[in-house]
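Asker: no sequence on hand, only this structure:
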């Protein structure tokens, strides 16, 4: 039976906040400002304003304050159409936002457009058939690759998601066909519209979470808003006071406050010390005295293994990204390190964000990387402290 998951969505004067809660506690947290919505995934009909051959890039007007930045050779897979011809100023092209505008810089754009679904990611401008990294079993990978090729039928590219393993093949095929037809409709609309024009906005964060988790969890939504669709899942529409009670009952604010601090106490004893820097994040495991094992040689391994589930939760909740170095308690054998590696892979398998565990360095640190998709929890909820020359941070009031 799938595990239970609650998506609790409340609206404040400043933002819409969505908490992802499982039996292990608060797993993910999202905050969408009422003033500025994320544009990542949005598809625009843009107009090329200026081509910069020296840096192989172009500025594209998409209707925002700043023109978007488009690397001209940003995707070798973009080859199906005549779009590979040199770009010209004044040319209208379809682009998708990869990164939001930030710090006075325009949005980062791509022509290698991707349409996400629950079971696959459809790429209309290439024929690449790929698989989610979460599909690890070789037989499952072979079967998923065959399914992807059969569905695409040399018409488009497709990345088969892990959720497709739990669905009927026809459901996967039907969804891909819907995505393909949506793309055909977008292309037809673009032919008679005037650039710049927004053609498709990325769904709300709640819709994305439901799409990505529905195959693996029994989802219940708690919201002050009515169910906007006919989605076949439990949906509780709460009054504002009942929402605040539910939010408080799940200790969401308390867990958020804990996730901003450096130190996390572990239930079995010991603690994690998490430091976030611009270049990288570090996690240090401190041993505890409450862990009971059969022999002294097994104690470091046992403490490390017990720390991993909470460590994985903190990485997702804090949205750590980039390079992450983990200093485990010293282990004596390669076999023990392999056990820790396997446990890390398993604990991070459910992460929606692309995560790669690279292994132990020569200094004995576990090195991993996690894709940057949005601001960290710390960056979202705090600002540099002016009283201490920005060496510390304070909560946003």
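Answerer: Structure received. Just so it is clear, the model here is predicted, and its values are computed rather than measured.

Asker: C-alpha only now, for contacts and for neighbours.
Answerer: Will do.

Asker: hey, where'd the helices end up in the protein?
Answerer: 138-152, 169-190, 205-213, 240-249, 252-260, 299-318, 334-347, 377-381 (DSSP state H).

Asker: out of these, deepest packed?
Answerer: Ranked by mean neighbour count, these are led by helix 299-318 with a mean of 21 (mean count of other CA atoms under 10 Å).

Asker: show me what that helix is packed against.
Answerer: Applying 3 or more CA pairs under 8 Å, 6 or more residues apart in numbering; DSSP states H and E, one finds that helix 299-318 contacts strand 25-33, helix 252-260, helix 334-347, helix 377-381.

Asker: quick one: contacts for the residue nearest the centre of the chain?
Answerer: Centroid-nearest residue in the chain: residue 353, 3.5 Å away (criterion: CA atoms, centre = their mean). Residue 353 makes contact with 370-371, 373 under the criterion CA atoms under 8 Å, 6 or more residues apart in numbering.

Asker: could you measure from residue 367 over to residue 327?
Answerer: 9 Å (CA to CA, to the nearest Å).

Asker: wait, residue 125 sits on residue 112?
Answerer: Yes. The pair residue 125 / residue 112 is scored as a contact, 6.2 Å apart, by CA atoms under 8 Å.

Asker: for the residue nearest to the centre of the chain, give its distance to residue 319.
Answerer: Taking CA to CA, one finds residue 353 at 9 Å from residue 319.

Asker: cool, residue 342 as well?
Answerer: For residue 342, the distance to residue 319 - CA to CA - is 22 Å.

Asker: cool, and residue 367?
Answerer: Distance of residue 367 to residue 319, computed by CA to CA: 16 Å.

Asker: skipping adjacent residues, who's closest to residue 72 in space?
Answerer: The shortest distance from residue 72 to any non-neighbouring residue, by CA to CA, 6 or more residues apart in numbering, is to residue 57 (4.8 Å).

Asker: what's in contact with stretch 17-25?
Answerer: Stretch 17-25 is contacted by residues 3-11, 26-32, 205-206, 250, 252 when judged by CA under 8 Å, 6+ apart.

Asker: just stretch 97-111 next, same as before
Answerer: Counting by CA under 8 Å, 6+ apart, 38-43, 65-71, 74-75, 78, 94-96, 373 sit against stretch 97-111.

Asker: here's the one I want to compare it with:
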């Protein structure tokens, strides 16, 4: 059985959740105090503008701005209240994407109150089991509600599943009542945050929970994050894959010049490339238009095998990756829905070359203050003026939290000659 873990870290100013497969970092979910999650929230939103020429409706979500594609059945009017679910996080000044197709998620099943029909996880493969689930759904679930059955250890326990579906339907009825009795905009169900999202997505996983980066050190997660922020990735055999996140697309370039067995084991080459590119797309949370520049090899079966493996990995791992095919210039066109910031955008912002963003560095300083300064009389941070300003202003509330835990005030000394990524912590009495 594959060894899978969810590792949760609570630190001043942020919550980080990592999923590991056989010890390797597979996915990251991060929420910061400066940017709370809205994804997954259900909101009684207020329509602020209807732009028919754009086919879009803009809404006030209370804690963020949202937009949705113009509904096909009817067009809401300005000032109207609309019940929506937030599908994606705001990004680069753009509003969060929302939908009127609500999903209420459970551990064993999800329900879609505004849709009909049912679906069963593709991971449940036995025909007899799928047939039994279908019969159960037809007999026990109202035809007016859509249902999806997940693949879990309890997917055959129909008593447990029915209880959860009934609870979710009751939750929906209460939501309808709240919508009628509350004004807008109002958040009716808050976002589950990174922890809730990861636990619901990866059911039956081994969970480890800690504070201040200790578990991330134990599982070498910070090291793996740093590696994932690099452009180049080396794979078995010596080939390199280069990832470039551009404004309009993601470019994936493949260099097989150093791949020692490219000619003698071409199918192995395709397999290695498909596995690593899929892994990196999921880990880096790459989305939108992705163009893969695959090597021009004589045997066309090699690239066909590459595409087949990429589709297979996407299906097996429940990742919404759409492989459209080859362009006239020989590039493989792939798209993936965007639901949040990429790993690079979270940790590096607009910095080039994998340098950590100022906020990321500030949060690292706060973690280290808690881990390294207990017993230190007067903890002091020596850093650039820019980093000091970030910690004292943007992360001010988190700094107060750290000082309270330490029972002493943290002081700062500016080092104008220090690069923004450099800092050190010392005892002011020994300076």
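Answerer: It's in. Because the structure is a prediction, the values reported are computed rather than measured.

Asker: burial of the closest residue to residue 4 of structure 2 other than its chain neighbours, as a residue count?
Answerer: Nearest non-adjacent residue to residue 4 of structure 2, counting by CA to CA, 6+ apart: residue 21, 4.6 Å away. Neighbour count of residue 21 of structure 2, defined by other CA atoms under 10 Å: 13.

Asker: where does residue 21 of structure 2 sit relative to residue 202 of structure 2, distance-wise?
Answerer: 11 Å.

Asker: now do the closest residue to residue 29 of structure 1 other than its chain neighbours against residue 30 of structure 1, distance only.
Answerer: Leaving aside its sequence neighbours, residue 29 of structure 1 sits nearest to residue 19 (CA to CA, 6+ apart; 4.7 Å). Residue 19 of structure 1 sits 7 Å away from residue 30 of structure 1, going by CA to CA.

Asker: again, but for residue 143 of structure 1
Answerer: Distance of residue 143 of structure 1 to residue 30 of structure 1, given as CA to CA: 35 Å.

Asker: then residue 345 of structure 1?
Answerer: Taking CA to CA, one finds residue 345 of structure 1 at 24 Å from residue 30 of structure 1.

Asker: just residue 142 of structure 1 next, same as before
Answerer: From residue 142 of structure 1 across to residue 30 of structure 1, the span is 35 Å (CA to CA).

Asker: and what of residue 343 of structure 1?
Answerer: Per CA to CA, residue 343 of structure 1 is found 27 Å from residue 30 of structure 1.

Asker: what do you get for residue 100 of structure 1?
Answerer: Look at residue 100 of structure 1 and residue 30 of structure 1: by CA to CA, they are 16 Å apart.

Asker: OK, contacts around the equivalent of residue 195 of structure 2 over in structure 1?
Answerer: Aligned by TM-score structural alignment, residue 195 of structure 2 pairs with residue 206 of structure 1. By CA under 8 Å, 6+ apart, the residues touching residue 206 of structure 1 are 7, 9, 18.

Asker: narrow the residues you listed to those in strands?
Answerer: Judged by DSSP state E, those include 7, 9, 18 as members of strands.

Asker: what's the match for the first one in structure 2?
Answerer: Matched by TM-score structural alignment, residue 7 of structure 1 corresponds to residue 6 in structure 2.

Asker: please apply the same query to residue 356 of structure 1.
Answerer: Alignment note: residue 356 of structure 1 maps to residue 322 in structure 2; criterion TM-score structural alignment.

Asker: quick one: residue 60 of structure 1 and residue 68 touch, right?
Answerer: Yes. Contact criterion CA under 8 Å: residue 60 of structure 1 and residue 68 qualify, at 5.0 Å.

Asker: list the residues that contact whatever residue of structure 2 lines up with residue 112 of structure 1.
Answerer: Aligned by TM-score structural alignment, residue 112 of structure 1 pairs with residue 101 of structure 2. Contact partners of residue 101 of structure 2, counting by CA under 8 Å, 6+ apart, are 84-85, 112-115.

Asker: got a ChimeraX select line for the buried ones in these?
Answerer: Only the buried entries of these go into this ChimeraX selection, using 16 or more other CA atoms under 10 Å:
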select :84,85,112,113
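
Asker: ok, so of the contacts of residue 101 of structure 2, who is nearest residue 397 of structure 2?
Answerer: Lowest distance from residue 397 of structure 2 to these (CA to CA) belongs to residue 85, with 29.7 Å.

Asker: got the contact list for that closest one?
Answerer: Residue 85 of structure 2 makes contact with 39-43, 98-103, according to CA under 8 Å, 6+ apart.

Asker: one more pass at 7 Å, please.
Answerer: 40-43, 98-100, 102 (CA atoms under 7 Å, 6 or more residues apart in numbering).

Asker: which one of these is nearest to residue 152 of structure 2?
Answerer: Distances from residue 152 of structure 2 to these, taken by CA to CA, are shortest for residue 40, at 21.5 Å.

Asker: ok, the closest one touching residue 192?
Answerer: Yes. Contact criterion CA atoms under 7 Å: residue 40 of structure 2 and residue 192 qualify, at 6.5 Å.

Asker: looking at these two now, which is surrounded by more residues?
Answerer: Of the pair residue 40 of structure 2 and residue 192, residue 40 is the one with more neighbours under other CA under 10 Å, namely 24 against 16.
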